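Engineer: Sequence plus predicted model, see below.
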Amino acid sequence: MDKEPITADGLESLKEELIFLKEKKRPQIVAAISEARSHGDLKENAEYHAAKEEQSHNEGRITEINDIIARANVIDVTKMSNDGKVIFGSTVDLENLDTGEKITYKIVGKDEADLQKKLIFFQSPIGRGLIGKNKNDLVEIKTPAGVKNFEIKDVKYV
């Protein structure tokens, strides 16, 4: 069982989701199953089958989160001294030198990566291209969409 890096925020989010699934969603599903059972014949009871399927998904996610938490190697960059180097958990302000666009990414583990929230997986092309670089470095990153050129404007350990 390999340890997986995760930020302190990522671990906290998973714990919150786990509590929600166990304490809120699970009882709702049990109530829905009970309600559907009261409608009679289970063979042709769509509500019952839908509730059982939802229960299966919920329990699967609970198992998955428990596994992630068990394998978590929490890296809290707020407790590290910032030397301007991009590391796992750091927040990086970039300027795309090709378009002039400014963007901020946080380098995170696979279970918390979410491009919509600007949380990028440390082993993604951009993540790999940034790790180990320093503030003010110019970086060329090969992405599936082509080569992108960035300047690292700032590195924060927040």
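Structural biologist: Received, thanks.
Engineer: hey, let's count contacts and neighbours off CA atoms from now on
Structural biologist: OK.
Engineer: buried sites along the strand or helix carrying residue 18?
Structural biologist: In this assignment (DSSP states H and E), residue 18 forms part of helix 8-20. Residues 8, 10, 11, 14, 18 are the ones in helix 8-20 that count as buried (16 or more other CA atoms under 10 Å).
Engineer: which residues touch that helix?
Structural biologist: With contact meaning CA atoms under 8 Å, 6 or more residues apart in numbering, helix 8-20 is reached by 62, 65, 66, 69, 72, 74, 75, 76, 111, 112.
Engineer: Now the third one. Nearest residue, chain neighbours left out?
Structural biologist: The spatially closest residue to residue 66, leaving aside those adjacent along the chain, is residue 18, at 7.9 Å (CA to CA, 6 or more residues apart in numbering).
Engineer: Just confirm residue 107 is within a helix.
Structural biologist: No - counting by DSSP: H, G, I helix; E, B strand; the rest coil, residue 107 falls outside a helix, being strand.
Engineer: just to revisit the earlier point, mind checking which of the contacts of helix 8-20 land in helices?
Structural biologist: 62, 65, 66, 69 (DSSP state H).
Engineer: Run a quick neighbour tally on the last one.
Structural biologist: Neighbour count of residue 69, defined by other CA atoms under 10 Å: 18.
Engineer: Spatially, which residue comes closest to the spatially most central residue of the chain, not counting chain neighbours?
Structural biologist: The centroid of the chain falls nearest to residue 112 when counting by CA atoms, centre = their mean (1.1 Å). Using CA to CA, 6+ apart and skipping residues adjacent in sequence, the residue nearest residue 112 is residue 10, 5.8 Å away.
Engineer: hold the first one in mind and look at this next one:
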Amino acid sequence: MTQTSDSVTWLTQEAYDRLTAELEHLSGPGRTELAAKIEEARQEGDLKENAGYHAAKEEQGKQELRIRQLRQILDSAKVGEAPADTGVVGQGMVVTVAFEGDKDDTMTFLLGSREDAADDMDVYSAASPLGTAIRGKKVGDSASYELPNGRSMNVEIIEVKPYAG
């Protein structure tokens, strides 16, 4: 989870192993199980009104999408240790920001890959508007980023620490 390139997905060894196992299951036994479900539903007759067949085909589409996502993540993955506690915002860091005008209005999140966050922590991509604005900043620094509605939001970095998992 160190940072050198935005095209790399930094993952802990645990996250990499978990995603690899998921990909192996979905692209092996998972595909076989789903193909059997589709064939079983196909045997039930008229495909136009066969809810079981349509549900299985929809599930197959979702599974294939997840397989493509996992391959993309794993193809660009770099396995590493959590970043050093330098106090600088970057991939793999848990960041707390305060919103302009209200120091009590804070948000804490992981800057990195949602695949790496094993708990309920919010995750923002380093390539997101907020992630881009705060990367390289330190505690006490301010940054501005554009909201989806086109307005600008200012934040102050309150805390930066490595993600511990």
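Structural biologist: It's in. The structure presented is a predicted model; accordingly, all values stated were derived computationally and were not measured.
Engineer: returning to that earlier point: can you put the buried residues of helix 8-20 of structure 1 in CSV and add distance to residue 149 of structure 1?
Structural biologist: Formatted as CSV, the buried residues of helix 8-20 of structure 1 follow (distance: CA to CA, whole Å):
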residue, distance to residue 149 of structure 1
8, 30
10, 28
11, 32
14, 34
18, 39
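Engineer: What segments of structure 1 are strands?
Structural biologist: Secondary structure of structure 1 (DSSP state E): strands at 4-7, 72-75, 91-96, 102-108, 119-121, 138-143, 146-156.
Engineer: Relative to residue 35 of structure 1, which of those strands is closest?
Structural biologist: Closest approach to residue 35 of structure 1 among the strands of structure 1 (CA to CA): strand 72-75, 38.1 Å.
Engineer: Among the strands of structure 1, single out whichever gets nearest to residue 38 of structure 1.
Structural biologist: Smallest distance to residue 38 of structure 1 across these (CA to CA): 42.2 Å, for strand 72-75.
Engineer: helices or strands next to that closest one in the packing?
Structural biologist: Using 3 or more CA pairs under 8 Å, 6 or more residues apart in numbering; DSSP states H and E, the elements in contact with strand 72-75 of structure 1 are strand 4-7, helix 8-20.
Engineer: Quick one, which of those gets closest to residue 95 of structure 1.
Structural biologist: With CA to CA, the closest approach to residue 95 of structure 1 among those belongs to strand 4-7: 24.2 Å.
Engineer: which residues in structure 2 does the closest one match up with?
Structural biologist: Mapped onto structure 2 using TM-score structural alignment, strand 4-7 of structure 1 spans residues 8-11.
Engineer: Restrict the ones in helices among the contacts of helix 8-20 of structure 1 to the buried ones and give me that as a ChimeraX selection.
Structural biologist: Listed next is the ChimeraX selection for buried residues among those, using 16+ other CA under 10 Å:
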select :62,65,69
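Engineer: ok so, going back, mind checking how far the match of strand 4-7 of structure 1 is from the chain centre?
Structural biologist: On the basis of CA atoms, centre = their mean, to the nearest Å, stretch 8-11 of structure 2 is displaced by 10 Å from the centre of the chain it belongs to.
Engineer: now stretch 146-158 of structure 2
Structural biologist: The answer for stretch 146-158 of structure 2 is 21 Å, by CA atoms, centre = their mean.
Engineer: Pull out the buried positions in that stretch.
Structural biologist: Of the residues in stretch 146-158 of structure 2, 154, 155, 156, 157, 158 count as buried by neighbour count, 16+ other CA under 10 Å.
Engineer: and what of stretch 21-38 of structure 1?
Structural biologist: Of the residues in stretch 21-38 of structure 1, 21, 25, 26, 29, 32, 33, 36 count as buried by neighbour count, 16+ other CA under 10 Å.
Engineer: Can you name the residues that contact the aligned partner of the last one in structure 2?
Structural biologist: This points to residue 36 of structure 1. Mapped onto structure 2 by TM-score structural alignment, residue 36 of structure 1 lines up with residue 41. If you count contacts by CA under 8 Å, 6+ apart, residue 41 of structure 2 has them with 50, 52, 53, 56.
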